[in-house]
Structures are given as structure tokens and as C-alpha cells.
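Novice: Sequence and predicted structure, then a few things I'm wondering about:
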Amino acid sequence: MTKKPNRSNIIFTALITGICLLTDSMFYIALPLYFKEAGLSSLIEAGVLLSVNRFIRIPLNPFAALLVKTLKLQHALLLAILLTFLTNIGFFSLNGFLCWFILRCIWGFAWALLRLSGQLLVVQLSSESNKGKFMGIYNGTYRLGSLAGMIFGGLLCYQIGMKLTCLVFAAACLLSVPLVFLLTPALLRPREEKSEKIEKVDFSKRTIRLSLLRGLIAAFLLQGVFASTVSYYLTRHYGMHVSIADGFILASGAASGLLLGLRWTWEPFLAPFIGHVSDGVLGRHPLLFIALLMTGCLFPLINCQLPFFIWASIIVLLLICSTIITTLTDVLVSDAASAMKQKTAIITKYSMAADLGAALGPLSAFLVIEKGTTFLYFCSGLSLFLAWVSNKEYRKSEGDREYMRKEEQTA
């Protein structure tokens, strides 16, 4: 396979994933504000719904991995699209916590199919020289769906309501079906051969343990706590309508959607760039250390009463750090998976760790969100701890490389 077909297949798979993500991304903006429209009675129920789709993926990820290994890539993606379409129809037509709880569980399984298919495809089609760049292309492209979901979802919810927005996004899911048939037929089985011996994850390996820890903490902070609470804090500080400039007022849901959606405007460009830079002599860890350090310093400021543009600038800086951290944690686990005979095992465990973190984030946040900034200081500490771990790992790897150079010179 040449580099160009590899790139195009990754982009098509990422676009399918992005279209399926529309409603899920919209919920992070809309559900904390419009939870009563879904028949919910409290913010805690909204937090549970934002978490359950990730909790359910923890036991279902091995089953999703089995399907991804067994089915053709085309069939796995079509199944995910069908499930996404049906859940959107359900969100439109059904009310109440129990119904939405079940629908979010179904969506969680659909997302597991999408994410595992995409990550395994990147691992299969990339080499050591372009793994970071290809992972950045995949992440940056599929998050265009998050951009559309947050920006247009926030605007549509204010104009036509959250349930009708789900119906619009259900129709959008059908647009992803033709993309499935643009994939190169030779790539429709991104899996290990059946003759290969099944290999379990070796948790004694330091790189694997650290990959899972990074996935857990990064997802908890960024996909869980941060993404689900921005609209809440914006409304808490500035009300249901935000004065952007003289005479220009925007609904808080639309404003938070625009803010969070900014990340997905630069993600298709910044993520591949970060991945490409990390493929070079600088490596992964110095960039990751800086981004985690900044995140730890900025996190408590989310709950500070500041002029809107200063507060919004802090959110934008955190979003830039999110792009860097997410891209590099995904690349680092790909590095670890590349050294294994059967790559599905480590990718599946990593997805489970990330799902657990992202699931605990909204649930934890909405349980204590009204009790002040203490929880955000805890999140800040987690980020600084991860920065320390990354710096320690970098120094150890540099020490190992220096030792090898000396050994070669001696020889």
C-alpha cells in the first residue's frame, strides 16, 4: 500500500466516525442545560447519562474487539452507523431517564466499534516514521464531527429544541453510508490472522502500564470533567445569555458550543503537526509534559469569576492542551501496540482505561460541582502528577539511550 491510499482510507474512516459523533458531542453542551426536555429531573441524572455510554464500553470493549477482528471493516462500520441512527431516533421519540439510559448504552457500543476500527487501522497502515502523523490525521478528522455537533448542536438546540436536533443528526448519519464503500477493499479486514496465537497484555511492561494510566487520567480530565462542565460554568458565571460585545448577545448553550467547537477547527491541522513533530528528534514526552503542566495550572480557573474574554481565553488554552495531550497519549499507546504480535489486546485495554476515565469524569463532576473549586484543584493535581510521570519517563528513556551510545562507543 502506498502512503496516499493509506491516508485516504484513514480519512474516510475518520469522517464516518465524526458524523456518528454529532449527537454525542451535542449532549455535552445541551444536556446540562436542557435536561428537563429529555424528561430528566436533575443535573445528577444528566451526569449519569453523559457517563454511562463510557461505563458500558468497559465490559463491552472485548466483545467489540472480537467483532472488529472477525467482521470486515466495512461491516463493522455499517453496524456502528445503524446503531447510531437508531439511538438518535430513540432520543427524539422517547422520554425519561431509563429510556435514555438504555439508548446511551447502545451508543456506547457503537462508539466502541468506531474507535477500535479506526485505531487498529492506523496501527496497521502506519510505520515508525509516520505513526504520529497518521494518528493526528485520524483524530483531527473525526473530531470535525465534534465541531459540528457542538457548534450547530448548540445553535439548533436553542432554536428548535434538543429532541428535534437529535432527529436532524439521525438524518445526517445516513450521509456516512456512502463513505463506507469508498474504503479500499484490501483494507476491509484490519485484524490479525486467525493463525496467530492470541497474546494477552503483559502488564509487567512499564510502557503498557504507563499507557493505560495516561489514557485513564487524560480521559477523566479532558473528555470527562472539562468537556461536560464548560457549559455549566459558563451559565453559572454569565447567565443563560452571554454578552459577547456591545449589542451582541448569545445563548449560553450556543456560546459554550462555539468555545468547545474551536478545538475541532484547529484539530485537523494541529493534531497531525503535533504527531509529526513527535515523530522527530524531540520525541513525545517533552511536548506532553508542557501541555500537562499548563493544564494543571489552568484547571482551577474554570470556576473563577473573570471578564468573559479572559475566561474564554483560558478555555481556549485548555482546548489546545487537550489536542496535544490526546494526540500524544494515543500515539504513545500505538508505539506500545506496535511492539506486540497482536495489537488488538493493548488497544482494547487502552480504550477500556480511557472509557473508565471519561465515564468517571462527568459523574464525579456533577456530584460535587455545586460545592466549590476543591474538585478542580484535585483535577489540577492529577494533571501535574501525569506531567511528573511523563518527565520521569522521558529522563529514563534519555538515560537508556545515552547508555546505549556509550556501549556502542566502547565496543
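Specialist: Received the coordinates, thanks.

Novice: contacts and neighbour counts: CA atoms only from here.
Specialist: Will do.

Novice: and the longest helix for the protein?
Specialist: Criterion DSSP state H: the longest helix present in the chain is helix 374-410.

Novice: Who are the packing partners of that one?
Specialist: With contacts taken as 3 or more C-alpha pairs under 8 Å, 6 or more residues apart in numbering; DSSP states H and E, helix 374-410 sits against helix 206-218, helix 285-298.

Novice: which secondary structure elements does the first one contact?
Specialist: Packing partners of helix 206-218 (3+ C-alpha pairs under 8 Å, 6+ apart): helix 308-338, helix 343-368, helix 374-410.

Novice: the inter-axis angle of that helix versus helix 308-338?
Specialist: Relative orientation of helix 206-218 with respect to helix 308-338: 150 degrees, computed using axes from the mean of the first three to the mean of the last three C-alpha atoms, to 10 degrees.

Novice: Strands along the stretch 101-250 of the chain, start to end?
Specialist: Using DSSP state E, counting those that start in this stretch, the strands of the stretch 101-250 of the chain run over residues 241-245, 248-251.

Novice: quick one on the thing from earlier: from the middle of its chain, how far away would the longest helix of the chain be?
Specialist: 24 Å (C-alpha atoms, centre = their mean, to the nearest Å).

Novice: Which positions in it come out as buried?
Specialist: Residues of helix 374-410 classed as buried: 375-377, 379-387, 389-391, 393-394 (neighbour count, 16 or more other C-alpha atoms under 10 Å).

Novice: May I see the strands of the stretch 101-250 of the chain organised as a markdown table, with mean neighbour count and distance to residue 340 added?
Specialist: Shown next, in a markdown table, are those (neighbours: other C-alpha atoms under 10 Å; distance: least, C-alpha to C-alpha, whole Å):
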| stretch | mean neighbour count | distance to residue 340 |
| --- | --- | --- |
| strand 241-245 | 14 | 51 |
| strand 248-251 | 13 | 49 |
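
Novice: One more to weigh against that first structure:
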Amino acid sequence: MPIYYEQFGLTALWQIGLLLSINRLIRLPINPFVAWFYRRYSLRTGLFIATTLATLTTFSYGVATSFIVLVIARMLWGVAWSFLRMGGFLTIIKVSTNENRGNHIGLYNGLWGMAGLVGMLAGGFLADQIPIVMMTSLFALLALICIPLIAFTVPHSNVDHRTTAKAMSPTFQFTPYISLILVTSLFKGFLIMGLFASTLSPLIESRMQEPMTIASLMIGAATIAGIVQAIRWCWDPFLAPLIGRWSDRLEKRYTLLFVPLIAGGVLLVVVGFTESSLLLIGLLLLFQLTSTMLTTTVDTLAASAAANTDEIKMTMWHTILDDLGAAVGPLSSFLLLTWLEGSLSILYVGSGVLMLGYAVIWGSYYYKSKRKTTHANAA
């Protein structure tokens, strides 16, 4: 859309910005409604609604001739995404156990990332080859094909197979453990989907003296940033399930958080002081590894907590805070850059220190929990 915006009937750059952000902003107020819906209706019904909306909105991108119509379509796509995101998360909670939940979450996140990469590459290629209306119609057709697949693969009943156990489990409460998971969800969305994704290109550009040349091809900062992101999406379907299975073997899953929080924090601090563009790219790829681990672990913790309490309310809060972090991350990053007079080094060092701070907070919780368990056993 940023390149072919005139083919969508747009006339100003601010319209592009609004269209690219409105679908994310609408998810913040709509998530509680989606949670209410899934409490009363089946997962299959919610996924039917999501896929139908995705089909209609994708098709409308190519045929709409009004900016207002495109805004409405993007808002409806945000609604569809909320149904898909929460529905997928709830499905994993229902079909998984404590012994395989991490593996399922890792596979879910990995396939989501791979699908995003394929969609981005296919969309970019097709936009150069065929008219926009034909491209959007093709993607709408693919979404339409998924509707009968839902009927065959997703059960109609929304009754949990652990109904008896769930009836005896406590209702949702903001306990210290759950609150810490949710605050970490907010931080994860803010850092990875917000700050890092929005400042990656400027960071690489600030360290490059001139564009790289490979086989007579000029490669700039935007291309390198895209490659760094794409590499992660390629390895996620394979690496994320491995990380999930690792967490499945741990007695306390949250102890796995120390690896990405400490390693990621140190890497961001080093990135802030790195001047070599080649070294920077290597460090960024290592940070992407920690991002995969952080995302998989936090989502698994949220799913495990949801399975032991009110799963819909826990999923709702996890989704809201994750989306909120991703929504305010880019804005906060550039506001901070304005205040810091454009110093990306300070921004990344500060982000690294913040990651290390989260490691300290989780470490404090671990030692308090361990001490409480020791005293209980002694009694």
C-alpha cells in the first residue's frame, strides 16, 4: 500500500498511516467484546466470523473507491484479527496439556510468522505483476477456502474437556504471578513488535557508511532490516517449538525467561555501543533468537495460567496488553528519540537495561517463591 497507494484511491500519505494503524488501534477496545463472545459461543462460530470478515475486507481493498470505505474495511479486519488471535490462543489451551503446551504455542507462533512472511513476499511480488483488484481477489479466495476447513477441523462445542476440574478451579484474579505475566506481555509487545521493529531500519542506516554491494547489487538499510526480520520468520516454525518443548520439561516454566531477558538485555546494550555495521547485523540476529525465546515463553506462561483460571479473561488481558505494547511502541520510540535528540544508542542501551530490570523482577519473584516453599515444607 505505501508504494501503490494511488491504485487504492488514496491521495495523501497521512491516509496511508491511518489505514496501516487503525486495524491495530481498533483491537484494543474490541478485545473485551471478543472475549465476551467466546464465553457464550463456540470457537468454531468465532473463527467463522473471523474468516468471513477477512474474506470480505481483503476483497474490498481492491474494489473500494473511497477512503472511508477503506477505513471501515481496515477496522473490520482488526475485528477479524481479534477473533483469529484469541480464537487460536483458546484453541491451543483446549487441545494442549501441561506436558505439551509449550510445543503447541511454539508451533502456533512459528506458523503465524512463516505465513506472514509468505504473505508479504507473495503480496509484494503479485503487486508488481497483476492489478491490485486481481491480487486482493486472489487472497480473498484463499481466505474463503478456509471456511469449510474450519467446519471440518474445529469442534462446534465450546465445552472444555476439563469441565469438572475447571469448575473447582479459582476464578481469575490479578495475583502477583499473573500480574507479572501480563506486565511482561505488555513489555514483550512494546519491545519486539513496537520499538525494535520500528527502529530497526534507522539503527542499521545510522551504522552504515554507505550501502553494501553484493554481486553488483546495492543493498541499503531497509533491505537489510527486512532480511533480519525475514530470517527470524523462517526459523520460528522450527526453533519456537523446540523452545516450547524445553519449557514443557521445566518444573517452573518462568525460569526459562531468564535466558532471553538477560541475553537480550546484554545484546541491546552492546548494540547501542556498536559502530561496525557487520558486527551490528550479527548482534541483531542473535537478538532475534532471544526474541523468539521471549515470545514463545511469555505466550506459554499466559496459556498455562489461563488453563488454570478463567481462560477467556486471562487470554483477553494477555491479548490486550500485548496489542497495547505493540501499538504504543513505535510512537513511544520516536517520542523518546525526539527527546534524546535522535540518539539510537541511548534508546537501545536503555531498552537493554529495561530487559535486565525485568530479569531482576522475575528473579525476585523466583527467590520469594522458593523461600515460601521452603518455609512451607519446614512447617
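Specialist: That came through, no problem. These figures come from a predicted structure and were not determined experimentally.

Novice: between the strands of the stretch 101-250 of the first structure, which one is nearest to residue 67 of the first structure?
Specialist: Among the strands of the stretch 101-250 of the first structure, strand 248-251 comes nearest to residue 67 of the first structure, with 42.4 Å by C-alpha to C-alpha.

Novice: quick check: angle from the helix or strand following the closest one to strand 241-245?
Specialist: Next along the chain after strand 248-251 of the first structure, taking DSSP states H and E as the criterion, comes helix 252-279. Counting by the same axes, to 10 degrees, helix 252-279 of the first structure lies at 60 degrees to strand 241-245.

Novice: Helix 252-279 of the first structure vs the second structure - mean distance after superposition?
Specialist: Compared with the second structure after fitting, helix 252-279 of the first structure has a mean deviation of 2.5 Å; criterion: mean C-alpha distance after the TM-score superposition for the first structure.

Novice: What are the buried residues along that helix?
Specialist: For helix 252-279 of the first structure, the neighbour count (16+ other C-alpha under 10 Å) marks 252-268, 270-279 as buried.

Novice: What's the match for residue 76 of the first structure in the second structure?
Specialist: Aligned counterpart of residue 76 of the first structure in the second structure: residue 46 (TM-score structural alignment).

Novice: residue contacts, its match?
Specialist: When contacts are counted by C-alpha atoms under 8 Å, 6 or more residues apart in numbering, residue 46 of the second structure touches 37, 38, 83, 84, 87.

Novice: What separation do you get for residue 147 of the first structure and residue 105 of the first structure?
Specialist: 23 Å (C-alpha to C-alpha, to the nearest Å).

Novice: The two: which is more packed in?
Specialist: The neighbour comparison of residue 147 of the first structure against residue 105 (other C-alpha atoms under 10 Å) goes to residue 147, with 27 against 21.

Novice: my guess is that one contacts residue 264, does it?
Specialist: Yes: counting by C-alpha atoms under 8 Å, residue 147 of the first structure sits close enough to residue 264 to count as a contact (4.9 Å).

Novice: coming back round to it: export the strands of the stretch 101-250 of the first structure to CSV and append columns for distance to residue 182 of the first structure.
Specialist: Shown next, in CSV, are these (distance: least, C-alpha to C-alpha, whole Å):
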stretch, distance to residue 182 of the first structure
strand 241-245, 43
strand 248-251, 39
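
Novice: what about the helices in the stretch 101-250 of the first structure?
Specialist: 131-142, 144-160, 162-173, 177-180, 206-218, 227-238 (DSSP state H, counting those that start in this stretch).

Novice: need those in CSV with distance to residue 19 of the first structure, can you?
Specialist: Shown next, in CSV, are the helices of the stretch 101-250 of the first structure (distance: least, C-alpha to C-alpha, whole Å):
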stretch, distance to residue 19 of the first structure
helix 131-142, 8
helix 144-160, 5
helix 162-173, 6
helix 177-180, 10
helix 206-218, 24
helix 227-238, 19
